[in-house]
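Structure for the following, please:
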Amino acid sequence: MPRPKPVPTAPPLAPAAALRALVRIHREYGPGLAARKGALLARLAGARLATAREVLRLHECLAFLRAYPDDRAVLARVEAMMAAFAERADLRRHARALENSGLAGTVTRFRFFEPTARWLARAWPDRLRVDWDTWGAGAADLDHVLPALALWAETPALDEWDLGTRAWIERLKGPNETDGTFLVRRFAGAFGPLAELREKVWDRIEPPLLLEPGPGGPSRTRAFHPRAPRALQRGALRRGRPDLAAALAQPPRAVRALSPVEGERVIALAREAMVARSRDLDAFSHGDPRDVRMVDVGDGYAFAAIGVKPEKRLLLEAVYAFLTLKNGVPIGYVLNSALCHSAEIAYNVFETYRGAEAGVVYGRVLATVRHLFGCDHFTIYPYQLGQDNAEAIASGAWWFYQKLGFRPRDPGAIALMERELARMRRNPRHRSARATLVALADHNLFFASGPPRDDVMGVLPFAQVGGAVSAMLARRFGADRERGARECEAEALGLLGLASLRGWSAGERLAFERWAPLVTLLPGIGGWSAAERAAAADVIRAKGGRRESDFVWRFDEHARLRAAVTALAQGDAGA
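Now for the predicted structure:
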C-alpha cells in the first residue's frame, strides 16, 4: 500500500508577526483566547525581535497579562518570561534605545527629589551616578554649594583651583565611590539634621541622576507584591463608567494592617514603581512603615494605603498615598488628602494599564476613601484636570470625571460646561477644543453623596488658617519665633487642661508643638467644657500618632474644634 502523504504543517509565525498577533488579542478575553495567547507567548519567549519598539511592545503585553491573566497557564508563562526578560538578547542589543523605559536591564535617568536620591544611594550605591550629559551648564549651580560639602581645610584649593564642577566632584569623592552616591551622602552629612533646608537646596540645583541596571532594583519588569489579593480575568474587561453612588455603597472586602516589616517592603515597591517611570512622590518617599494597610476591593484589585511619617505630616488635612495593585502588580497610584468628611483625590493609572478598567477602579478608590476617612464629599483639583498638565488635557481628564458625575461649582465653569454639552447634543461628534479644556481645568470639580456643603476640601481656604497664625506671631513675637513657639506651647497646655505631655511619643509631642500657636487662636475655646478640651488634646495627639487617619475621624467628630478651625479658614474668627 502506498504511504499516506504527510499533512503539511504551517510554518511558525515570524517573531514580528507573532508579536502583532499578541498585541491584537492581549486585552481580549473569551473562549480559546488563553490557548492562543499561550502559543504566541511560547513563540516569543526565545525569539529575537528586530527593534527596540518591538521589545517594548512585548514587555507591555507581558506586564498587562501579569496583572490581568486569563488563567494559571498564561500567568505561569508570563512570569517565566518576565523573570528572564533582562537576559533577552534583543533587549541587550537595544538597551541604549530603551533607556528610561523602566525595563529591567536598562538605565533610568531622572532629577529625583532628595529623599529618593538618598534612598537610591543607600540601596544601590554602586549604580547611582551623576548624569553629567543631561546636566550640562546647569552643573555650575553646584559650584556655590561645593564649599559646604567640603571641610574647611579644603577651602584654599576650592577658592583657587578652577577645575570645574565635575572634576571637583571626581577629586573629592572616594576611590570606590560613585559621583552620584558621593553627592547624595555629602548633602546628608553637610546639612545634618536640617532636612528641610537640605531638600530645598537639592531641589534648587536639581542634580540629574542615572541609575545603572543590575540585580534587583527599580523596574517595571519585576514589580510585584506576593501577598496582595489575586483573581483570574474570567470575562471581558469592564470599560464602562461606574455608578459612583452604587460604588460608594460597596465597602472594601477586607482591610489588613501590615507589620512594619511588610509595610517597609510595600513602601519600597511603591518607590520603585515611581522611579521606574521617572517619577517621584513625596508621600511614598516619606511613607511610614507603621501605617500601611492592604485594602482588598475585589477582583484582584487592592490599594496599599500608605500614611506619612509624623514629621512630614501637614498641619491640618491628612495625606495618604495608595499604590494600586492588580494581582500584586502596581498599575497606578492615588494621592488623597482628607478632612471635614471630605477628600481631595488625585488618581493616576500607569500607561500600560490605561483603557482597561479605569472607571471601575476609580469607583473603588472613592469607596476606600469613604471607608478609611468617613468622606461624603470628593474633589479633583485643577492640576489633575489639566492646569499646567498637558497629559491630562490630551487624555480628556476633565470630561472623564464629568461623565462620572463630578461638577464644577464656579459659575463661569458651569456656564462653559453647559455650552459644551449643548454643542455635543447638537453634534455628538463634537470634541472640546484644547483652549476650552484649559479653561475648564482652572476650577475644582466636586462630587457629593449627600447634601452639598461649603466646609469641604477644595472650598475651605485652609491657607487662611496659616495666615491667621502668622499675623498673630508677627504681632506678638516678630522675629523671635522661638520664644513664640515656647510661649504658645505653654498657653496651649493651659487652654487644653494639660499639665504636661508626659507619656506622649516624639511624634505626638511634635504635633502638639506645631498645633500650639493655632490652639491659642481657636475662637471660643475659653468657653469649651473640660471634656471638649481633653478631646481636642486627643485630636492633636492623634495627628502625631501611629495612624493619621485616626486624627481625621477624631477631628471630624469634634464639632466645636471643627467649627473653630472652619471659622478661621473662612476669616470669621469671631464665630
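
from here on, contacts and neighbour counts on C-alpha atoms
Noted.

quick one: which helix or strand includes the closest residue to residue 432 other than its chain neighbours?
Closest residue in space to residue 432, ignoring its immediate chain neighbours: residue 420 at 7.0 Å, by CA to CA, 6 or more residues apart in numbering. Residue 420 is part of helix 411-426, with elements assigned from DSSP states H and E.

To compare with the earlier structure, here is another sequence to fold:
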Amino acid sequence: MKADRPITLAIYIGYTLFKNGFPVAYGGSWVFGRSALFGLNIFEAFRGGESGYVMCQLLRVYRHAFSIDHFEVEPYQYGRDNADGIKSGAFWFYYRYGFRPVDKKLYALAEKEQSLIRSTKGYRSSEEVLLQFTEGNIALQGGKKPAKLTTLTGKVSAMIRKEFKGVRLLAVEVCTKRFFEKTGSKLRYTDEQKIVLTDFALLSNALKIEDETQYEIMHQLIKAKPIDPYQYNQLIIRMFP
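Just a heads-up that it's a prediction; the model follows:
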C-alpha cells in the first residue's frame, strides 16, 4: 500500500445493461451513504427514445439497493472535454429528469434558459451556454442532503497538514495506533481490511471521534468493505445519517 494513497471511503458499483442479449449501456456509481456519483454511457445504436427510461431504471436500482437519496453527475457526462455531449445538448437530457446544477449561479442560468426555451419557438441553448453548465456538477435530490464525502476527506487532508506537517506516512502510523487504543489491540485484520483501517483511522482522528459505538461501527465497516458493499453502505448510513 502506498503511503500517499488518497482516502477512499466510497465504493464503486459498476454495471453493464443488456436488452435481448445485447449490451445497451454501461457505467457505474461511486456510492457513499445516501449519495452517489452516477455515470451512464448508452451505446449509440440505443440512444434516443429509450435513453430516459434506461437511466430512470438504473437510478431506481441504485436507490433500492443502496438507499440513495442524492445523485450527482460530473460535467464530462454533459459536455466537458466531450464535444458529443455539447452537440447533443446532453445537459437538457438530465435536466428533463430532475437534475439541476449544484452551483447557484449555474442553477439560475439553467432556469433562465429553460424559460427561453418554453417561451421562444425554436430556441436552443448556445454552445457557449452549454459549456458554462459544465463548470459544475448537476444533482438529483430526493431527500435531505446527505453527508458529503468531499467534506470528510477535506477534514482528513487538513488534519494531516496541521497535525503532521503534511507527512501522510506519519499520520497513518500515529492515527492507526490511536485507533487500536480506542478499539482494543486484540483486533486482527486481513491485508485488504488493513487498507480500509487506514482510512477510518485517519477519519476518526480528523473528526475527533470518542464514542465507543462509532468505533464499533468503524470496526464493522473495515470488515465489510472488501466483501459486502451492501452491508458496508448501510453501516455508512448509520455512521453518517
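
re the thing from before, which parts of the helix holding residue 420 of structure 1 are buried?
Of all the residues in helix 411-426 of structure 1, those buried under the rule 16 or more other CA atoms under 10 Å are 413, 417, 420-421.

Among these, which one sits closest to residue 129 of structure 1?
residue 413 (46.9 Å; CA to CA).

Straight-line length of stretch 364-383 of structure 1, end to end?
Its start and end residues considered, stretch 364-383 of structure 1 measures 22 Å (CA to CA, to the nearest Å).

same deal with stretch 14-31 of structure 2?
End-to-end distance for stretch 14-31 of structure 2, by CA to CA: 10 Å.

and for it, what span of structure 1 is it aligned with?
With TM-score structural alignment applied, stretch 14-31 of structure 2 matches the range 321-338 in structure 1.

The longest strand along structure 2 vs structure 1 - mean distance after superposition?
As assigned by DSSP state E, the longest strand anywhere in structure 2 is strand 22-32. Here strand 22-32 of structure 2, set against structure 1 after superposition, deviates by a mean of 1.4 Å using mean CA distance after the TM-score superposition for structure 1.

Distance from that strand to the middle of the chain?
Chain-centre distance of strand 22-32 of structure 2: 13 Å, with CA atoms, centre = their mean, to the nearest Å.

Kindly report the same for stretch 254-269 of structure 1.
A distance of 16 Å separates the C-alpha centroid of stretch 254-269 of structure 1 from that of its chain, computed with CA atoms, centre = their mean.

Any chance you could list what contacts that stretch?
With contact meaning CA atoms under 8 Å, 6 or more residues apart in numbering, stretch 254-269 of structure 1 is reached by 223-225, 284-285, 287-297, 304, 306.

same thing with stretch 161-174 of structure 2?
Outside stretch 161-174 of structure 2, the residues within contact range by CA under 8 Å, 6+ apart are 3-4, 160, 198, 201-202.

At the geometric centre of structure 2, which residue sits there?
residue 37 (3.3 Å; CA atoms, centre = their mean).

Can you list the residue ranges for helices in structure 2?
Remark: helices assigned in structure 2 by DSSP state H are 51-66, 83-87, 90-96, 104-119, 127-133, 149-164, 168-183, 191-206, 212-224, 229-239.

looking at these, which is closest to residue 73 of structure 2?
Across these, residue 73 of structure 2 has its closest neighbour in helix 90-96 (8.9 Å, CA to CA).

Could you tell me where that closest one falls in structure 1?
Alignment of helix 90-96 of structure 2 against structure 1: residues 397-403, by TM-score structural alignment.

Which positions in that stretch come out as buried?
397-399, 401.

now do stretch 447-463 of structure 1
Applying 16+ other CA under 10 Å to stretch 447-463 of structure 1 flags 447-448, 455-458, 460-462 as buried.
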